Structure formats: C-alpha cells, structure tokens
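S.K.: predicted model, plus sequence, below.
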Amino acid sequence: MKFSIERGTLLKALAQAQSVVERRNTIPILANVLIEAEGDKVSFRATDLDIEVVDRAPAMVERGGATTASAVMLHEIVRKLPEGALVSITADPASARLTIAAGRSTFSLATLPKEDFPVMASPDYTTNFAAPAPVLRRLFDKAKFAISTEETRYYLNGVYMHTATGEDGPVLRCVATDGHRLARIDAPLPANAEGMPGVIVPRKTVGELRKLLDDDEAQIAVSVSETKIRFATPAITLTSKVIDGTFPDYSRVIPMGNSRRLEVDASEFAKAVDRVATVSSERSRAVKLSLDEDRLVLSVNAPDSGAAEEELAVAYDSDRLEIGFNAKYLLEIASQVDRENAVFLFNSSGDPTLMREGNDTSAIYVVMPMRV
C-alpha cells in the first residue's frame, strides 16, 4: 500500500478516528486505526467495540491495500508535521512497518494485520431518514447537559431519541435527565422517520456525533435499529450500539399546572447566578430566588465563606415566592437559551420548575428545587 495525501486532510480524518480509540485497553488492535487505500480514496476506521467511525479522504493512491497502525501515534506525528506538507504513507507487509514521510522527516510505525481488526456488524436498519445537520445539532446540544453520569442508572447515560406527538403534530424528540434536571427538545419529524424505534444514544456517541454536525449545509443520513444507530455524511460514517435499557416515562415529571410566571433576560440571569454563587460552598452551591412583583433577588448565604445578593428587574406578577436551586443546574439551563428571554414557571418552593425560551415550547427544561 502506498499513497500521498495533504497533511490537513489527513489530520482531520485521523482526529475523528483517534478520539474514538480508548487510551487504555487490553486488546492491542483496538489502539490501532485501520487504513484502507483504494481508487482515489483512503478510509480510516477506528472502534472501541461500542462505536465505530469511518472517515474517508481523497488521496493519490499509488498501490492499494490495507494495514493498521497506532491511531494516537499516527495522529501525533501528522499533527507535528508542517502545514501544507504532502505526506507519503507506505505499508510494507514483509517488515510489518508503516512509513510516514513528509519533507525531510521520516517515521516508521509497527503495524498489526488488518485481518485482526474487528469490524462492527451492520444490522438490518428498520428506519432510514435524512435530517439537516443544524437540526440534529440543536437536538443533541441542548439535551446533552442533562445526561446522567451515574453508572448504576446506565439507562440515563445517554440521550433518548424517539418520535412523539408535539403541540403541532409529530416530532423527532431528544430527552435527557439525571433525576435532578431534564431537557426535552423537539424538531419537526423528518420524512420516513415515522415508526422509528426509540433508542438511547450513549454519552460518548453524542460527543463524537458533534464533529459530524459542524457543517450547516450537510444532510445527515440516519439509520436506526433496535440495537444500533448510524449517522453518515459522504465523508464520515459513525455507527454506535445503543444503550440496552428502558428510558423512564419522563412525561410524568414535566409539570403541567405551574402558573407562577417569571420572565427574565437569560444572559443577565446567568451572569447574576454566576456572581452570587462565587461565595457558596462547592458542596451544595445553593442559590435562593426571592420573587416579588417585578423583582427577583438572588442570594447565597454560606456561613463558612460569606454571603452575596443581587437584584434583577424581571416580569413577575404572582404571589411572593422563595425557592432554592443548585447554581450549576441553573447556569447550565440558562446557557441553553438562544433567545433573549427565559421563562420560568413555578408552582411552589418544593415542586419542579419548568423553564423554556420565551413562548417556544419546542425546548423545555425541568429542574428540581433545593432546600435553602
């Protein structure tokens, strides 16, 4: 195998592949990337047995073939080569070495046989549809902060993607929760997505998927089965197992009767929470919201370190209310708001609070209060 490829193109392809590879694993071949050269393209395939990514890049292929080499080492070598360099890569089966040459630099890496590389079996996907990259990016970006990191509740360690009925008809919905806060994001249902099985997309896959969704013009081909999900562009294919578990009935924790309405500038609110939380003890990070007519006072009282208070002008015309929240949760939810105003809907100081962007109900967030 021998081919030449532009350094920037190679680096981009390797970056996606090496990020999937687990740094610590007991199976040597899983530390490698499978390089396959054919025609005028080279593909780079990496897997951790749960996720597989294939990145295809244009190259000048002199001799076709395939081999595997350390993904992290190869990425580091290419990253340190000068910008704009033409990189020549040659695999010699006899010596089991991969030679990387650019300008006056030459590197040699050990290889492992391509036959040992595990390729993820493709199931029969029951649902296939296409969605614009910005739509999928919004669904996952706005939901992922609420993914649970508690390994015992493994079925919450991802984003639940499924079809549902929204206020204006069928929607593609992403939900994540860790029991303390919840995010529910809707987008219009793409053609052919009806009847899609609901799947829990793992946290690591959500992180890797983000790299496919940067191109605003891209259409992402999505294929779903009961056990796997695949996202593909002409250059990159990301295949992942889904979490084998049942996502809880999240609709039961979304409050419907909260009538106390607070409207506040989202950016000003986030900055004020951040400022007053500076003095709170790291353990609880509790911030108290005291609401009165068109007035919100944010306060923190940490006996061991100090106290802070800040007042904001808001739109609020209900009964007086005092309620406490974890500052980190408030900040994460406020940071999701793309519009100018955030709307909070309260019931009482002990009930879940609903938050949305203005009157838009396509993205709603629920946060549980704390005792303060």
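M.R.: Now that the structure is in, tell me what you want to look at. Numbers count the residues shown, from 1 in each chain.
S.K.: drop to CA atoms for contacts and neighbour counts, all remaining ones
M.R.: Will do.
S.K.: in the protein, which helix has the most residues?
M.R.: helix 7-20 (DSSP state H).
S.K.: what comes up buried for that helix?
M.R.: Residues of helix 7-20 classed as buried: 7, 8, 10, 11, 13, 14, 15, 16, 17, 18, 19, 20 (neighbour count, 16 or more other CA atoms under 10 Å).
S.K.: quick one: buried residues of stretch 342-355?
M.R.: 342, 343, 344, 345, 346, 347, 349, 352, 353, 354, 355.
S.K.: identify the residues contacting that stretch?
M.R.: By CA atoms under 8 Å, 6 or more residues apart in numbering, the surrounding residues in contact with stretch 342-355 are 253-255, 257-266, 321-324, 334, 356-359, 364-370.
S.K.: one more time with 6 Å, if that's ok
M.R.: 258, 260-264, 266, 323, 356-358, 364-368 (CA atoms under 6 Å, 6 or more residues apart in numbering).
S.K.: cool, and stretch 326-337?
M.R.: 266, 270, 285, 286, 287, 357.
S.K.: same deal with stretch 314-321?
M.R.: In contact with stretch 314-321 (CA under 6 Å, 6+ apart) are residues 260, 262, 263, 264, 290, 291, 292, 293, 294, 295.
S.K.: another one to put next to it:
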Amino acid sequence: MKLSMERGALLRAMNRAQSVVERRNTIPILGNVLIEAEGDQVSFRATDLDIEVIDKARAMVIHAGATTVSAHTLHEIVRKLPDGAMVELSDDASAGRLEVRAGRSHFSLQTLPREDFPIMASAEYDCDFSCPAPVLRRLFDKAKFAISTEETRYYLNGVYMHAATATDGPVLRCVATDGHRLARIDAALPEGAERIPGVIVPRKTVGELRKLLDDDEAIIAVSVSETKVRFATPEVTLTSKVIDGTFPDYSRVIPTNNTRRLEVDAAEFAQAVDRVATVSSERSRAVKMALDEDRLVLSVNAPDSGAADEELAVAYADERLEIGFNAKYLLEIAGQVDRENAVFLFNSSGDPTVMREGNDESAVYVVMPMRV
C-alpha cells in the first residue's frame, strides 16, 4: 500500500478513529486503525467491539492495499505536522512497518496484519430512514445531559430513541434519565421511521455521533435493528451495538397535574443560580427557590462557607411556594433552553417539577426536588 493525502483530511479521519479506540487494550489489534486504500479513496476503520467508525477520504493511491497501525500514535504524528503538508503513507508488509513521510519528517511505525482486525458483522436492519443533521443534533444534545453514569443501572446509560405519539401526531422521540432528572425531546417522525424498534443508544455512541452532526446541510441515513444502530453520511459510517435492556416507562414520572406556573428569563435564571451556588463548596448543594407573586428569591445556605440570595422579577400568580433543587441539575436544565423564557410547573415542594421552553411541548424536562 502506498498513498499520499493532505494533512487536514488525514487529521479529520484520524480524529474520529482515535476517539473510538480505547487507550488501554488487552487486545493489541483494538488499539489500531485499519487503513484500506483503493482507487482514489482511502478508508480508516476503528472499533472497540461495541462501536465501529469508518471514515472515507480522497487520496492519491499509488498502490492499493491495507494495513493496521496504532491509531493514537498516527493521530499524534499527523496532529503535529504543519498545516497544508502532504503526507505519504507506505506499507512494508515484509518488515511489518508503516512509513510516514511529510516534508523532512519520517516515521516508521509497527503494524499488525489486517487479517487480525475485527470487522463488525453487518446486521439486517428493521428500519431505515433519513433525517437532517440539525434535527438529530437537537434530539440527542438536549437529552444527553440526563444520561445516568451509574453502571449498575446499565439500561439508563444511554438515550432511548423510539417512535411515539404526541398531542400533535407521531414523533421521533429521545429520552434520557438518571432517576433525578429526565429529558424528553420530540421531532416530527421522518418518513420510514414508523417501524423503528425502541433502542437505547449508549453514552459513548452519542458522543461519537455528535461529530457527524455539525454540518447543518448533512442528511444522516439512520438504520436501526433490535441489536444495532447505524448513522451514515457519504464520508462517515458509525455503527454501534445498542444497550441490551428495557428502558423504564418514563411517562409515569412526567407529572400531568402540576398547575403552579412560573415563567422566568432563562439566561437571567441560570446566571443567578450560578452566582448564589458560588458560596457552596459542593456543587450539589441545594438552591432554595422561594416563590411569591411575581417574585422569586434564590438562596443558598452553606454553614461551612456562607450564604447567598438573589431576587428575580418573574411571572408567577399562585400561592407561596418554597422548593429546593440540586444547583447542578438546575443549571443543566436551564442550559437546554434555546428560547428566551423557561416555564416551570410545580405541584408541591416534595413533587417532581416540569420545565419547558416557553409553550413548546416538544422538549420537556423533569427534575426531582431536594429537602431544604
């Protein structure tokens, strides 16, 4: 194998490959990226046995072929090369080395046989549809903060993607929860997605998927089966196993009878919560919200470090209410609001609270209160 390609294109491909590869591997081949060159194209394939990413790029292929080399080492070499450099990769199979040349720089890297590289079996997908990148980006970006990190509840370690029925018709829905907060995000159901099996997309896959969704013009081809999910553009294919578990019935924890309504400027609210939480040495310290007519007082009382309070003008017309929340959870939920105003719906100081973006019901958040 011998090829030449521009440093920027090679760096983009290696960025995706090395982020999938785990830094510590008991199986050496899993630390490598499989490079396959043919025609005028080169593909870079990396896997951790749960996720596989294939990145295709244009290249001047002098001799077709394939080899595997350490993903992190090659990525670091390319990252440190000057912008605009032409990089030549040539494989000496008999010596088990990959030669990397750029200008006056030369590196010789150890390779492993391509035959040893595990290829993720292609699945028969139950459902195929296409979705604009901004739609998928919104669904996953607004849900992922609520993914659980508790390994014992492994079925909560991802985003549950499925078809559902909302008040205005069928939707593609993403839900995440860790038991303390919940995010439920809807988008119009794409054509062909009616038969989508409900799947839990793992946290790491959600992070890798985000890199595909930056291009607002991109259309993502989505394929789903009960065991795998695949997201693809013409250049990049991301395939992942899904979490083998049953996502809980989240509809039971979304309150429907919360009638006390608070409307507040989302940016002002987030900044005020951040300021009063400064006196707390622990980010999880409860922030108390004291609500009276058109008035909200946020306060923190940390006996070991001090106290703080701040008053905000709000729209609230119900009876007086005092309720406490984890400051970190409040900030994360407030950070999801794209519109000017956030709407909180309360029942009592001991019941879950609902938060929406204005009157938009396509994004609903639930947060559990704390004792204050």
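M.R.: That came through fine. Just so it is clear, the model here is predicted, and its values are computed rather than measured.
S.K.: and the buried residues of stretch 342-355 of structure 1, which two are furthest apart?
M.R.: Within the buried residues of stretch 342-355 of structure 1, 342 and 349 form the most distant pair, 18.9 Å apart (CA to CA).
S.K.: any idea which helix or strand comes after the helix or strand harbouring residue 270 of structure 2?
M.R.: Assigned by DSSP states H and E, residue 270 of structure 2 falls within helix 266-276. For helix 266-276 of structure 2, the following helix or strand on the C-terminal side (DSSP H and E) is strand 286-292.
S.K.: after that following strand, which helix or strand is next?
M.R.: Strand 286-292 of structure 2 is succeeded, C-terminally, by strand 295-302 (DSSP H and E).
S.K.: mean shift between that following strand and structure 1?
M.R.: When structure 1 is overlaid, strand 295-302 of structure 2 sits 0.3 Å from its aligned residues on average, using mean CA distance after the TM-score superposition for structure 1.
S.K.: ok and that strand relative to strand 286-292, angle-wise?
M.R.: 150 degrees (axes from the mean of the first three to the mean of the last three CA atoms, to 10 degrees).
S.K.: circling back to that earlier point, need the buried ones from the contacts of stretch 326-337 of structure 1 selected in PyMOL.
M.R.: Here is the PyMOL selection string for the buried members of the contacts of stretch 326-337 of structure 1, based on 16+ other CA under 10 Å:
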select buried, resi 266+270+285+286+287+357
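S.K.: quick one: which two of the contacts of stretch 326-337 of structure 1 are the most distant?
M.R.: 285 and 357 (24.3 Å).
S.K.: circling back: what does the helix holding residue 270 of structure 2 correspond to over in structure 1?
M.R.: Using TM-score structural alignment, helix 266-276 of structure 2 corresponds to residues 266-276 of structure 1.
S.K.: can you give the distance of the matching stretch from its chain's centre?
M.R.: 24 Å (CA atoms, centre = their mean, to the nearest Å).
S.K.: what do you get for stretch 186-203 of structure 1?
M.R.: So, by CA atoms, centre = their mean, the centroid of stretch 186-203 of structure 1 is 16 Å from its chain's centroid.
S.K.: buried residues, it. List them.
M.R.: 186-189, 193-194, 196-203.
S.K.: in what helix or strand does residue 4 of structure 1 lie?
M.R.: strand 2-6.
S.K.: helices of structure 2, start to end?
M.R.: 7-20, 71-80, 133-143, 203-210, 266-276, 327-334.
S.K.: for residue 111 of structure 2, find the nearest of these.
M.R.: Comparing the helices of structure 2 by CA to CA, helix 71-80 comes nearest, at 10.6 Å.
S.K.: show me how far the closest one is from its chain's centre.
M.R.: Using CA atoms, centre = their mean, the offset of helix 71-80 of structure 2 from its chain centre is 24 Å.
S.K.: repeat for stretch 231-238 of structure 2
M.R.: Using CA atoms, centre = their mean, the offset of stretch 231-238 of structure 2 from its chain centre is 16 Å.
S.K.: next: stretch 256-269 of structure 2.
M.R.: Using CA atoms, centre = their mean, the offset of stretch 256-269 of structure 2 from its chain centre is 26 Å.
S.K.: with that, I have no additional questions.
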